[in-house]
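Undergrad: Sequence and predicted model, in that order:
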Amino acid sequence: MAEAILFCALERIGDLLIQQADFLGKVGDDVQLLQTELRRMQCFLKDASARQEEDQKIRNWVAEIRDVAYDAEDVVESYILKVVFRRGRSIHTIGNMLATWEVGSEIEDIKAKISNLTRSLETYGIRPIREGDDSRFAYEGRQQLRRTYSHLVEDDVVGLEDKTKELVTLLVKEERYQVISICGMGGLGKTTLARKRKLYQIQWEKKCLVILDDLWTMQAWNSLRPAFPIGKSRSKILLTTRNKDVATYVDPKALIHEVQCLTEEMSWELLQKKAMLPGGHGIGNFTWERLGMKMVRHCGGLPVAIIVLGGLLATKHTLKDWEMVYRNINSYLRRGKGHEQEFGGVSEVLASSYYDLPYQLKPCFLYLGHFPEDFEIPTKKLMRMWVAEGIVSSVQGETAEDVAERYLDELIERCMVQVGRRNFIGRVKTCRLHDLMRDLCLSKAKEENFLQATHLRHKNDPVAASSSMVPIVTPMAKIRRLAIYLDEGVNRCISSEYEKSSHLRSLLFFYAKEVGMINWEQLKPVFNNFKLLRVLDLEGFKITEHLPKAIRKLVHLRYLNLRNSKVRVLPSSIGNLVCLHNLDLSFDLLDGLQRGEIPNVIWKMEQLSHLYLPKSFTINGADKLRLDSLNNLKTLRNVDARKCCIKDLVKLTNLSKLGMHSVKSYEELKVILKHPSPILNSLWLLSLQIWGERVEEKDLRQLFSDCHHDFYRLSLGAALSKLPEYNSFPPNLIKLTLWGSRLVEDPMPTLGKLPHLQFLRLPHTYFGKEIVCLTESFPRLKYLFISNFPKLEKWKIYDTAMPSLLELQIRRCEQLKKLPDGLRLVTTLRELEIIEMPNGFLNRLKVGGEDFYKVQQVHSIKLWARSSCF
């Protein structure tokens, strides 16, 4: 981990030497020397990091190097902060001369610390490791973490019976696959599944079955590869791994079996077997069962955790003993009491995955510890925070955000991060941590002085000792990142022990829904003391509406999120935040009843990559909001054509996502849409609302013809005279929303020919009486939403139409009498939602109703009347 911190510090200092050369002045030479000294330490860190688990002195040495790297970054950034606030004054003023002397003195102190650390290298036997020489250390470390087994059959196997049969079938009968991989996070039961008796017997009954348990790296496979005649025999290889990339590397055509967590019922069944519950307090005794169910939920469906818990409970024979285990369950699970020899604690099983991470992924993983338990983490938000913090940067032509997405994918492939939801093109939209993986994350984050999380509760609220919430913790000397969870009734946002945390880089707030309005006075420390902040997340914060002028002090901010907050008015001093990369001003404006007030200073933030304007706003000091200087913008949302100069958009040639509204007419857009259009040539996503005039078919054709080849998402709000032919649409269109189109011709025959369309939303789109989905239409459509077709009476779906449809929603089509008969042929449909439709329509779809046969294959059916759900 120290390697990652040192690498980030070197990157940051290097950037400052380039970007802030004017401010650094003569200090730049000292900073360069400091950078050189830190770079020398890098090659020693690989040896030290590999050996720190076995030697406390080396562990302390690594921690000191980590702190020196942090201090070096702090010193340089603090100096720039002082000079920025004296901007315009002579470099020879007493204030600037004093700041220069101070930073020079601090740099000398840091170099002295590095010299002392270097002298101790020989004492500890630490030697420099060059790039590529460190694989031996990682391999040896993993060897110590691995468990060895004789061929012992696990009798109590829950949740794997069907999977075992499936694997046996694949191994015995399936000829297409020679390598079968079992993937999943540590402790899920991959090894147990692989060593069941039936699989073991196949080695004797068939040609040969080779089991490779817990294969970690591609290098390990390369060393074993010559022993396996893949493609030349009928032998089978069964391997278990936590890294999906390893599985596909062994054989790109291999079948990969991903192991899932147990359900709550399966978890309870396994716990009963492992705890060896006697009849006196088994399933028949409600008190014991309720307590056992509570405890097993803490295991999150992870078999190794349930086994550890069961082994402990097997030694406890009274209800009082069980209650004591429940109160201390988290510490018991981490230590693995009762199963030390077999598992060494759940944390140790999971920690082996952490130790195996490349150094650049460790801070990315630890950063996830900011988020509360069971929190669905928006991946865009997470990745932009990584970039803002500097723990991810661009690499050889890849943008920093592309690198961040690759890192997140690797954490998912390594089964350390779970996928929450994916978007319509398959990208991960939200992710989360398993509860026990989060415990490991917080433990390592605290150990590495990386992150602190604190839960502020009302002083009268008792906190159960068994709570799985983040504990209230003692602050560390130099906190770099802080997550604060606010409960109902708290009277302050930041506890006094954190108010002087001047080294803070990230500050994230999370709150209970019941938290009341908060005054900015409570956040004074943020502006007065946290001047090195790069990430400030106030999403959803119920804060008084005027953002303080003191925001100007946070000149190092890269990420400021005020989405859904009660903030409404921005001061002009926000223009001082010239380093911002991400600015989200999507305030909570009470459903459009209020307007945001923003100053005309955003143009000063030339490094902005993502800008989300308020949905409704006024501009202080100008008629139009100036945006022409924001050449780095990739995302620009909620552009009000009445308040922004549309001509400015022509200059934003890096835009990939644009959302505009309140456009009076299509003529108004021609200034940016005229051929050749630099905007449309770069856009991948366009959300466009045109008020007033109807948009003619020829104008739509022109709009589509100018679009980038990879343009995949369009949201168009305008009255349309007619849709153009399907081959006029962008060829790779995946998501399409047409609202307020008021078409009189059925749009389905045209839209059904779009070859890649997966998501189609049609609110207020059609004013005709009939729609028809033709044979083989909508070949890839997965999501279809139809609403407010006021005259629709009949819908036909022909055979083989919509063969991939997963979700269908119909809303407020009052004249539609029944679902089309052809819907019963759409066998892929798994979710049907009918909202605010006539009671007669709803009754036909209930069990026993006239149309139930059309939807009986659907997994989830929701029938919503105007005020209730059936």
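TA: Thanks, I have the structure now.
Undergrad: CA atoms for contacts and neighbours, from now on please.
TA: Will do.
Undergrad: same for the helix or strand encompassing Trp268, what does it pack against?
TA: Per DSSP states H and E, Trp268 falls inside helix 264-275. Contacts defined by 3 or more C-alpha pairs under 8 Å, 6 or more residues apart in numbering; DSSP states H and E place helix 264-275 against helix 286-297, helix 303-313.
Undergrad: Select, out of these, the one closest to His581.
TA: helix 286-297 (40.1 Å; C-alpha to C-alpha).
Undergrad: tell me the contacts of the residue nearest the centre of the chain?
TA: Taking C-alpha atoms, centre = their mean, the centroid of the chain lies closest to Thr379, which sits 2.7 Å from it. Taking C-alpha atoms under 8 Å, 6 or more residues apart in numbering, we find Thr379 in contact with 428-431.
Undergrad: on that earlier part again, what residues of the helix holding Trp268 count as buried?
TA: 266-275 (16 or more other C-alpha atoms under 10 Å).
Undergrad: Stretch 196-208 too?
TA: For stretch 196-208, the neighbour count (16+ other C-alpha under 10 Å) marks 196, 199-200, 202 as buried.
Undergrad: In CSV, list those residues along with distance to Val308.
TA: Shown next, in CSV, are the buried residues of stretch 196-208 (distance: C-alpha to C-alpha, whole Å):
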residue, distance to Val308
Lys196, 20
Leu199, 25
Tyr200, 25
Ile202, 30
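Undergrad: between these, which is nearest Leu613?
TA: Using C-alpha to C-alpha, the buried residues of stretch 196-208 come closest to Leu613 at Lys196, 57.9 Å.
Undergrad: Which parts of the stretch 501-650 of the chain are helices?
TA: Using DSSP state H, counting those that start in this stretch, the helices of the stretch 501-650 of the chain run over 524-529, 646-649.
Undergrad: want to throw the ones you listed into CSV with distance to Lys862 and mean neighbour count?
TA: What follows is the helices of the stretch 501-650 of the chain, written out as CSV (distance: least, C-alpha to C-alpha, whole Å; neighbours: other C-alpha atoms under 10 Å):
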stretch, distance to Lys862, mean neighbour count
helix 524-529, 46, 18
helix 646-649, 43, 19
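Undergrad: right, so of the ones you listed, which gets closest to Leu562?
TA: Comparing these by C-alpha to C-alpha, helix 524-529 comes nearest, at 14.7 Å.
Undergrad: which ones are touching the nearest residue to Gln42 once chain neighbours are set aside?
TA: Closest residue to Gln42 apart from its sequence neighbours, by C-alpha to C-alpha, 6 or more residues apart in numbering: Glu3 at 6.8 Å. Taking C-alpha under 8 Å, 6+ apart as the criterion, Glu3 is in contact with 42, 45-46, 49, 66, 359.
Undergrad: Glu3 looks like it's in a strand, true?
TA: No. Counting by DSSP: H, G, I helix; E, B strand; the rest coil, Glu3 is located in no strand; its state is helix.
Undergrad: Check it against this one:
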Amino acid sequence: MSIVESIVKLLLQKLADPILQEAIFLYGVGDQVEWLEAEFKRMQCFLEDADAKQEGDRRVKGWVGDVRDVAYDAEDVIDTILFKVANLRRTGIKRYACIFNELKPRHEVGSKIERIKAKIRAISESRSTYGIENIGQGAGTSSSGLSLQEWRLTSPLSQETDFVGFEKELEMLVAQLTEGELRRCVVSVVGMGGLGKTTLTKKLYNANTVKKHFHTHAWISVSQEYSARDLLRTITKRCMVLSKEELELVEKMDVVDLRDKVSEYLKEKRYLMVLDDLWTKEAWNHLKDAFPDVNNGSRVMLTTRNKGVALFADPRSQPHELRFLTNEESWDLFCKKTFLGQDGGCPQDLEKRGREIVEKCHGLPLAIAVIGGLLSGKEEREWENIRKSISWQFVEGEVQISSILSLSYKDLPYYLKPCFLYLGNFPEDHEFKAKELIRLWAAEGFLKEKGELTLEEVGEDYLMQLVQRSMVQLIRRNSSRGIKSCRIHDLLRDLSISEAKESKFLEVQGDNGNAPPASRVRRLAIHLNDPRKLKIKQPSTPHLRSMLIYAQGSALLEEEQSKFLIGGFELLRVLYLDGVEIRELPKQIGELIHLRYLRCTKTKLKTLPSSIGNLINLQTLLVESRNRVEVPETIGKMHQLRHLQFREWGEIGGHPRLDKISNLQTLSGVNAGKWMEGCLGKLTNLRKLKIFIDTEADAELFSKAIVDLKCLHHLSVTVKDVT
């Protein structure tokens, strides 16, 4: 199933939403919207056949692109209707009722829908031209659909790493780290992408023998695009125990000062520093002076695709070049991935085809893991189809695995495709928190409540499925053995970005990008290594749904730019500012009626504008500031809010009716106060509470309210100066 099918299915879910019906009625376009819904349902019947043909036929590919664009047009009209009705509702009942007399906006909406209908008619008529008119009825669910989902739900979650082969290499590398020369040696693991460099190195890093040998250790992901200052700051925080004041000083240090601080600290320690995914000699030059050589057996370990980089870092140490898996090792890994949680391994009737499929992976662990995840739970007939589908070869000494990765992406059920493509938003080697990712998926509308399952629980199920398919790597578990954090392999990330860009689902820009996004693109991610290059330019599309900015260090966003950012995209659902230093949120933030996710980190905010209460659809509000943040009383109007999070000491002013926010699950980093009276105990869906108490009266209010919070899983209480 293609991403276009997913886009159409998500659009149909939106059209069926009861919340939309009132707005459609007010604009008098009910019949037109019903016609759109019926036509998009018909299109679904043709998309699966078109998807199978578009790889080899540019005309069919164009037809699928036309369907995607008209689906985007329809979504834009629907969201614009919702935006205007919500704005009218904010201005009062009298103004709201006047919509019946406002012929111009109603005529504009009707005209837009008529233009969409004309496009749909043209698309339907063109099916015969593209040779996709004669197909079976109904696209249905792919072969990996509901039965496979149910099977996965009964399977245990896979281990973080299925370590196969390399036992001898592991033993040898442990010896290199803990024995031998006293000088500071660089131990390098070299190999192409997908060979398992990071998996092997992580196994070493976590080995008890290694951990006990060193006084201090840190794991740093470098990647192609990096900030030396940010990497050194990370090393400082992971190696040293710092007070709040010291942390603030570290944030202000330049590269030279940070290098000196790290070096001075490590001189007294036998240390192990791991630099994962080092690409260039320049990157090593930026970091090497932080790692002193005091002849005490300290080690630096690095993974790289470039043997020249490894030899440059330490000409006296021979890099360990990672080999491909043997046939039997490949088969062992394949069985672990394909028959997860099942005794007996591969059934006899599947073994011949399975071994033929594994042979095509040429011993590359990533390819084996991904194809194993793809085949989990499939029938014998589907194994044969997949065996015939795999065609790839060695290119210039490396293996081209795009065929296998693409095959696994295409096999995803429709509801997982946008979830996977969304991972392209994150920077390379970024370790993302599961709960953050799931909240973003929810804000984008990728998740729907199922029965008694919450959005968050549905999202956990989706993420688990991606992990089990080896499309996402599990990094850490939480206390209940669920998924805490993950990452995506850079080859799979490249695939997600490529597929997302082609479908106008997502565009990623770096320091050298920073151009207006392509017309009609729905999501824009900006990854900045040089914060000085942050400039938000005039958008070429007013229909952007998500803006995500990741800045290494801290990027200052001027007041005028922040006003433009917020005022330029009225249909925005996600505004994610990580490392973007803003001193004030403009009052225009309240105009983003569709906003469901707002994150601001590393800011200097002192207050939130009262207009933030207009964000009636907001689900997640996360603010990290170096100051105490005053929260206006209007926060109580945000009835859809599920997660309200501050770094610390969020000051809730007045006596807002937080008890009206019945969906609230997370309330973190807030200061106790009068707002608790008659309110806190009514937040009966609260699962996480982190609160600061500094008066005896507040302590008494808190103790009375806490007994009513029956769903609470996590509680953190900081008491200060209560006598």
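TA: Thanks, I have it. Quantities reported herein were computed from a predicted structural model and do not represent experimental measurements.
Undergrad: Could you get me the TM-score between them?
TA: After superposition, the two chains reach a TM-score (TM-score structural alignment, normalised by the length of structure 2) of 0.65; 524 aligned residues with a C-alpha RMSD of 4.0 Å.
Undergrad: measure whatever residue of structure 2 lines up with the residue nearest to Gln42 of structure 1 to Arg487 of structure 2 for me?
TA: Matched to structure 2 by TM-score structural alignment, Glu3 of structure 1 sits across from Glu5. Distance from Glu5 of structure 2 to Arg487 of structure 2, counting by C-alpha to C-alpha, to the nearest Å: 26 Å.
Undergrad: which SSE is the equivalent of Cys45 of structure 2 over in structure 1 in?
TA: Using TM-score structural alignment, the partner of Cys45 of structure 2 in structure 1 is Cys43. Using DSSP H and E, Cys43 of structure 1 falls within helix 27-51.
Undergrad: Mind reading off the mean deviation between that helix and structure 2?
TA: Compared with structure 2 after fitting, helix 27-51 of structure 1 deviates on average by 2.2 Å (mean C-alpha distance after the TM-score superposition for structure 1).
Undergrad: now swap in stretch 71-80 of structure 1 and tell me
TA: Relative to structure 2, stretch 71-80 of structure 1 is 1.1 Å off (mean C-alpha distance after the TM-score superposition for structure 1).
Undergrad: Find me the equivalent region of that stretch in structure 2.
TA: Using TM-score structural alignment, stretch 71-80 of structure 1 pairs with 73-82 in structure 2.
Undergrad: Over to stretch 385-392 of structure 1?
TA: Going by TM-score structural alignment: stretch 385-392 of structure 1 matches residues 440-447.
Undergrad: Now the matching stretch: buried residues?
TA: So, applying 16+ other C-alpha under 10 Å, buried residues of stretch 440-447 of structure 2: 440-447.
Undergrad: okay if I get those as a markdown table plus distance to Gly62 of structure 2 and secondary structure?
TA: As requested, these are arranged in a markdown table below (distance: C-alpha to C-alpha, whole Å; DSSP: H, G, I helix; E, B strand; the rest coil):
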| residue | distance to Gly62 of structure 2 | secondary structure |
| --- | --- | --- |
| Leu440 | 30 | helix |
| Trp441 | 28 | helix |
| Ala442 | 30 | helix |
| Ala443 | 30 | helix |
| Glu444 | 26 | helix |
| Gly445 | 26 | coil |
| Phe446 | 25 | coil |
| Leu447 | 29 | coil |
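Undergrad: how about Asp402 of structure 1, what's its match in structure 2?
TA: Looks like Asp402 of structure 1 aligns to Glu457 there (TM-score structural alignment).
Undergrad: Can you tell me how far that match is from Ala442 of structure 2?
TA: 11 Å.
Undergrad: any idea what Lys637 of structure 2 aligns with in structure 1?
TA: Correspondence of Lys637 of structure 2 to structure 1, assessed by TM-score structural alignment: Lys604.
Undergrad: quick one, what contacts that match?
TA: With contact taken as C-alpha under 8 Å, 6+ apart, Lys604 of structure 1 is in contact with 575-576, 578, 629.
Undergrad: Out of the residues you listed, which end up buried?
TA: 575-576, 578, 629.
Undergrad: On the three-state scheme, Leu688 of structure 1 is what?
TA: The three-state label for Leu688 of structure 1, taken from three-state DSSP, comes out as strand.
Undergrad: correct me, but it touches Leu703?
TA: No. Between Leu688 of structure 1 and Leu703 there is no contact, the gap being 11.3 Å when judged by C-alpha atoms under 8 Å.
Undergrad: What about the residue nearest to Leu333 of structure 1 when sequence neighbours are not counted, how many residues nearby?
TA: Counting by C-alpha to C-alpha, 6+ apart, Leu333 of structure 1 lies nearest to Val346, which is 6.0 Å off, once chain neighbours are set aside. Neighbour count of Val346 of structure 1, defined by other C-alpha atoms under 10 Å: 30.
Undergrad: residue in structure 2 matching Val346 of structure 1?
TA: Counting by TM-score structural alignment, the partner of Val346 of structure 1 is Ile401.
Undergrad: And for Trp101 of structure 1?
TA: Trp101 of structure 1 maps onto His107 of structure 2 when the alignment is built from TM-score structural alignment.
Undergrad: mind listing what that match touches?
TA: The contact partners of His107 of structure 2, taken as C-alpha under 8 Å, 6+ apart, number zero.
Undergrad: can we see that at 10 Å?
TA: Neighbouring residues of His107 of structure 2 by C-alpha atoms under 10 Å, 6 or more residues apart in numbering: 27-29, 113.
Undergrad: Same question for Glu75 of structure 2.
TA: By C-alpha under 10 Å, 6+ apart, Glu75 of structure 2 lies in contact with 7-8, 10-12, 14-15, 69, 81, 543.
Undergrad: nearest residue to Glu570 of structure 2 other than its sequence neighbours?
TA: Computed as C-alpha to C-alpha, 6+ apart, the closest residue to Glu570 of structure 2 that is not its neighbour in sequence is Leu592, at 5.5 Å.
Undergrad: for Glu329 of structure 2, same thing?
TA: That would be Gly165: by C-alpha to C-alpha, 6+ apart, it lies 5.9 Å from Glu329 of structure 2.
Undergrad: A strand includes the one you found, no?
TA: No. Assessed with three-state DSSP, Gly165 of structure 2 is coil; it does not lie in a strand.
Undergrad: how near is it to Trp331 of structure 2?
TA: 11 Å.
Undergrad: before we move on, what about Glu321 of structure 2?
TA: 22 Å.
Undergrad: who touches the nearest residue to Trp603 of structure 1 once chain neighbours are set aside in this structure?
TA: Leaving out its chain neighbours, the residue that sits closest to Trp603 of structure 1 by C-alpha to C-alpha, 6+ apart is Leu627, at 5.1 Å. By C-alpha under 10 Å, 6+ apart, the contact list for Leu627 of structure 1 reads 600-606, 633, 644-649, 651-652.
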